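Colleague: What follows is a predicted structure for the sequence shown.
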Amino acid sequence: MRLPVMPPVQPMLAKSVKGIPDPAKHGGLSFEPKWDGFRCIVFRDGDEVELASRNTKPLTRYFPEVVDAVKANLPDRCVLDGELFVAIGDRLEFEKLQERIHPADSRVRMLAETTPAGYVAFDLLAVDDGSLMREPFSARRERLETELAGVQAPIFLTRTTTDAAEAEDWFERFEGAGLDGVVAKPLDAPYQPNARTMLKIKHERTADVVVAGYRLHKTSTPEQPLLGSLLLGLYDDEGRLQHIGVSASFTAKRRAELIEELQPLVAEDLSEHPWGQWSEWAIANPDRVPGTQSRWSAGKDLSFVPLRPERVLEVGYDHMEGSRFRHTAQFKRWRTDRDPESCGYEQLEEPVSYDLASVLGKQG
């Protein structure tokens, strides 16, 4: 493979902002949907195709159907930035996308048939013998539209707008199709690998959850125990406490304070804890309950310290992935005024359903 931009390339990143920014204050902005998938840079030189992840690891073997689509749709020699996704029905399904990363080639081939992935392109780094990385985004986008004018599913060209009001509308509506928010790109910015020159606007929500355990931090010692993450739960309709995610990202001082603060709640008899049975089968499982392994966490110590589920915590979160928080929840405050049993799934905001095909455009 010989291209004007060669792997590895770290993709350009975004920093979080609150609300849709004013384009006039940034010298002009291009807005586009924020896709909830795997960031992926595509390198194609004739029949040679490489798919690289955000951290430059190879993804090629896991998505043979995308490799075939790249050969059928994209310019013979090009480098694109975009996102791999899996759609089920009218929305994105990140959990199904995660299943595609599997060591067995037979399963990879089977999943390529049953849950095929798509690729949505949103930037062009090189085409033919020329690099476009020093060109402003406005020029890269124009060239991208020209080069991908005739692409067919499962390759897509992301929608864009320079209208902040339309971007605000997308932010509210597109979440129902499983999208993650909106990205704003300065029109005059070159492509800067691993630099946070873009802006991302994500949904922010809060929920009251039950604290049912914690894991120790990797730097914790017997002499100085430090909390790594809090394990969070919500009660389902049958009154069972379901694991919904974790809260982490504390300062060292706060990690030590939380360990001391939570010691009176440590459950001595694990069999009486709602999650006690999980300690007996630390194997891969679809629910990713505490203390169990998955292909993403193999080798990590996932043991946890059980706490009596007596304390309620308000956390911030962006959106859900099935019955769990998609990302790490943010610690807000203790809610001593709430009973743990009152913390159920009904408090979570559900986005209005929206057809993914409408986001993808006529190709969808």
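Modeller: Yes, it's here. Numbers count the residues shown, from 1 in each chain.
Colleague: Please count neighbours and contacts with C-alpha atoms only from this point.
Modeller: Will do.
Colleague: Spatially, which residue comes closest to Thr160, not counting chain neighbours?
Modeller: Leaving out its chain neighbours, the residue that sits closest to Thr160 by Cα to Cα, 6 or more residues apart in numbering is Glu32, at 4.6 Å.
Colleague: helix or strand right after the strand or helix carrying that neighbour?
Modeller: Taking DSSP states H and E as the criterion, Glu32 maps to strand 29-34. Next helix or strand after strand 29-34 toward the C-terminus (DSSP H and E): strand 38-45.
Colleague: Quick one: list the elements packing against that next one.
Modeller: Where contact means 3 or more Cα pairs under 8 Å, 6 or more residues apart in numbering; DSSP states H and E, strand 38-45 is packed against strand 48-53, strand 77-88.
Colleague: winner for burial among the ones you listed?
Modeller: strand 77-88 (a mean of 22; mean count of other Cα atoms under 10 Å).
Colleague: got the angle between that one and strand 48-53?
Modeller: 60 degrees (axes from the mean of the first three to the mean of the last three Cα atoms, to 10 degrees).
Colleague: Give me the contacts around the helix or strand just after strand 77-88.
Modeller: Counting by DSSP H and E, the element after strand 77-88 in chain order, helix or strand, is strand 91-92. For strand 91-92, contacts defined as Cα atoms under 8 Å, 6 or more residues apart in numbering pick out 36, 85-86, 176-179, 354-356.
Colleague: change it to 7 Å
Modeller: For strand 91-92, contacts defined as Cα atoms under 7 Å, 6 or more residues apart in numbering pick out 85-86, 177-179, 355-356.
Colleague: Next SSE downstream of it?
Modeller: helix 94-98.
Colleague: Could you list the buried residues of the helix or strand following that following helix?
Modeller: Next in sequence after helix 94-98, counting helices and strands by DSSP H and E, comes helix 105-114. Going by neighbour count (16 or more other Cα atoms under 10 Å), the buried part of helix 105-114 is 108-109, 111-112.
Colleague: hmm, back to that, which two of the contacts of strand 91-92 have the greatest separation?
Modeller: Spatial extent of the contacts of strand 91-92 (Cα to Cα) is set by the pair Phe85 and Asp355 at 15.0 Å.
Colleague: quick one on the thing from earlier: of the helices and strands packed on strand 38-45, which is nearest Phe156?
Modeller: Closest of the helices and strands packed on strand 38-45 to Phe156 is strand 77-88, at 9.5 Å (criterion: Cα to Cα).
Colleague: Second structure for comparison follows:
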Amino acid sequence: MLAKAVPQVPAPESVEGGLSYEPKWDGFRALIYADGDGTTVDTVEIGSRGSKMLTRYFPELVDAFQRLLPGPCVLDGEIVVPTGPAGKQRLDWEALSQRIHPAASRVKLLAEQTPATFVAFDLLAVGGESLLEHSFGERRARLEEFAGALPAPIELTRTTTDVELARKWLVEFEGAGLDGVVAKPLASPYAPNKRTMLKIKHHRTADVVALGYRVHTSGRGVGSLLVGLYDDDGELRNVGGVSAFSDARRLELVDELAPLVELDDSGDAVKGATERSRFSSGKDVTFIRLRPERVLEVRYDQMEGMRFRHTAQFERWRPDREARSCTFEQLDRPIAYDLADVLR
């Protein structure tokens, strides 16, 4: 079951039957398939939204499900990794992404050093009973009855029908690393692959410097722009990419950016390479370097360390801005918020 992006938290009366609101967790969406006999759980499989099996990467969660679940079930939720000292915990996307590793020894070590938490937000089946045709309001009540008293690392996401509280969550919970708010129709059955839920994320703008571009996978045009910001030491740092250009726009950008392409002594374009990650394995990470002179405005949702958490969206060119004026100081930083207060 998927979510459709909307610009603001909708009023409950905008949907027949009303809405339930909950935090939007920034982790790995996961379906938990727990099988067994009666009140015992013998086998557990963890599947991603795209049906990729994640079971081997989270042995500590498999153990917890086997020990703590009161019986066979199918749970829908999010795998997250909290880090930080007590009172200042927040979600850590980098620590979570490191768990997808081919070496079992590395997975075991990380499971001990940065253990994951599963935040449940839906119950799709319990025992031999499918709940897919039940309304979300009924499924949530069954989820609380089934798993509401379970200890960590299994948590139930909090919910509310108070739209003003949900709007407050949208602002406050970002400080703990959360991604926004989700609104769910209380009267709707579970609809796989349908965007019946509504998601509200943070949207901000920033002026950044174009520092390079990658050629599109087709071999023609600009696939994505690499952009940067100047730090306190005056160093231009790569903060992410901008993509989603149309076919025609990709070809236009090649011509527009041609005067900025850095050339070597032989007249060839200078190339660079971004750091390779486990998610870029096999992908071309080289890019055409540009002289850092052109400024563009982008839309982004949040930062992860010194980079945009997700790919930014092109808004407009800013010929009125000097590249050196594009610094990290312009970014809107959320007020810190303890993750434990979100889970309570």
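Modeller: Yep, that arrived. Computed from a predicted structure; not experimentally measured.
Colleague: on that earlier part again, mean shift of the strand holding Glu32 of structure 1 relative to structure 2?
Modeller: Following superposition, strand 29-34 of structure 1 is found to deviate from structure 2 by 0.2 Å on average (mean Cα distance after the TM-score superposition for structure 1).
Colleague: That strand corresponds to what range in structure 2?
Modeller: Alignment note (TM-score structural alignment): strand 29-34 of structure 1 is matched to residues 19-24 of structure 2.
Colleague: What segments of structure 1 are helices?
Modeller: 64-73, 94-98, 105-114, 137-147, 164-173, 252-262, 356-360 (DSSP state H).
Colleague: Now tabulate those in TSV and tack on distance to Ala121 of structure 1.
Modeller: Formatted as TSV, the helices of structure 1 follow (distance: least, Cα to Cα, whole Å):
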stretch	distance to Ala121 of structure 1
helix 64-73	11
helix 94-98	17
helix 105-114	20
helix 137-147	9
helix 164-173	18
helix 252-262	40
helix 356-360	11
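Colleague: ok, back up a step: out of the contacts of strand 91-92 of structure 1, give me the one that has the most neighbours.
Modeller: Neighbour tally across the contacts of strand 91-92 of structure 1 (other Cα atoms under 10 Å): the maximum, 26 neighbours, falls on Gly178.
Colleague: Would you quantify the distance from that residue to Pro75 of structure 1?
Modeller: For Gly178 of structure 1, the distance to Pro75 of structure 1 equals 29 Å [Cα to Cα, to the nearest Å].
Colleague: do Phe304 of structure 1 as well
Modeller: Phe304 of structure 1 is 50 Å from Pro75 of structure 1, by Cα to Cα.
Colleague: Repeat that for Val49 of structure 1.
Modeller: Counting by Cα to Cα, the gap from Val49 of structure 1 to Pro75 of structure 1 is 12 Å.
Colleague: What residues sit buried inside stretch 286-303 of structure 2?
Modeller: Applying 16+ other Cα under 10 Å to stretch 286-303 of structure 2 flags 286-290, 292, 294-303 as buried.
Colleague: and for it, what span of structure 1 is it aligned with?
Modeller: Aligned using TM-score structural alignment, stretch 286-303 of structure 2 spans residues 303-320 in structure 1.
Colleague: Could you pull up the contacting residues of the equivalent of Gln330 of structure 1 over in structure 2?
Modeller: Taking TM-score structural alignment, the alignment pairs Gln330 of structure 1 with Gln313 from structure 2. Residues near Gln313 of structure 2 by Cα under 7 Å, 6+ apart: 242-243, 298-300.
Colleague: Same check on Glu155 of structure 2?
Modeller: Glu155 of structure 2 is in contact with 118-120, counting by Cα under 7 Å, 6+ apart.
Colleague: Of these, just say which sits nearest to Arg139 of structure 2.
Modeller: Closest to Arg139 of structure 2, out of all of the contacts of Glu155 of structure 2 and judged by Cα to Cα, is Ala120, at 11.8 Å.
Colleague: For that closest one, give its distance to Ala340 of structure 2.
Modeller: Taking Cα to Cα, one finds Ala120 of structure 2 at 15 Å from Ala340 of structure 2.
Colleague: ok, those two, which is more surrounded?
Modeller: Higher neighbour count among Ala120 of structure 2 and Ala340: Ala120, with 24 against 14, using other Cα under 10 Å.
Colleague: The more buried one - nearest residue in space that isn't next to it in sequence?
Modeller: Gly77 is the one closest to Ala120 of structure 2 (Cα to Cα, 6+ apart), at 4.2 Å.
Colleague: Also Ala177 of structure 1?
Modeller: Arg91 (4.3 Å).
Colleague: Kindly report the same for Arg215 of structure 1.
Modeller: Phe304 (4.8 Å).
Colleague: gap between Pro190 of structure 1 and Pro136 of structure 1?
Modeller: Distance from Pro190 of structure 1 to Pro136 of structure 1, by Cα to Cα: 5 Å.
Colleague: neighbour count winner among the two?
Modeller: Here Pro190 of structure 1 and Pro136 are compared on neighbour count by other Cα under 10 Å; more neighbours surround Pro190, at 19 against 15.
Colleague: so that one touches Ala139, yeah?
Modeller: No - with contact defined as Cα atoms under 7 Å, Pro190 of structure 1 does not count as touching Ala139 (9.5 Å).
Colleague: The helices and strands packed on strand 38-45 of structure 1 into JSON lines, with extra columns for distance to Gly233 of structure 1?
Modeller: Below are these laid out as JSON lines (distance: least, Cα to Cα, whole Å):
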{"stretch": "strand 48-53", "distance to Gly233 of structure 1": "31"}
{"stretch": "strand 77-88", "distance to Gly233 of structure 1": "27"}
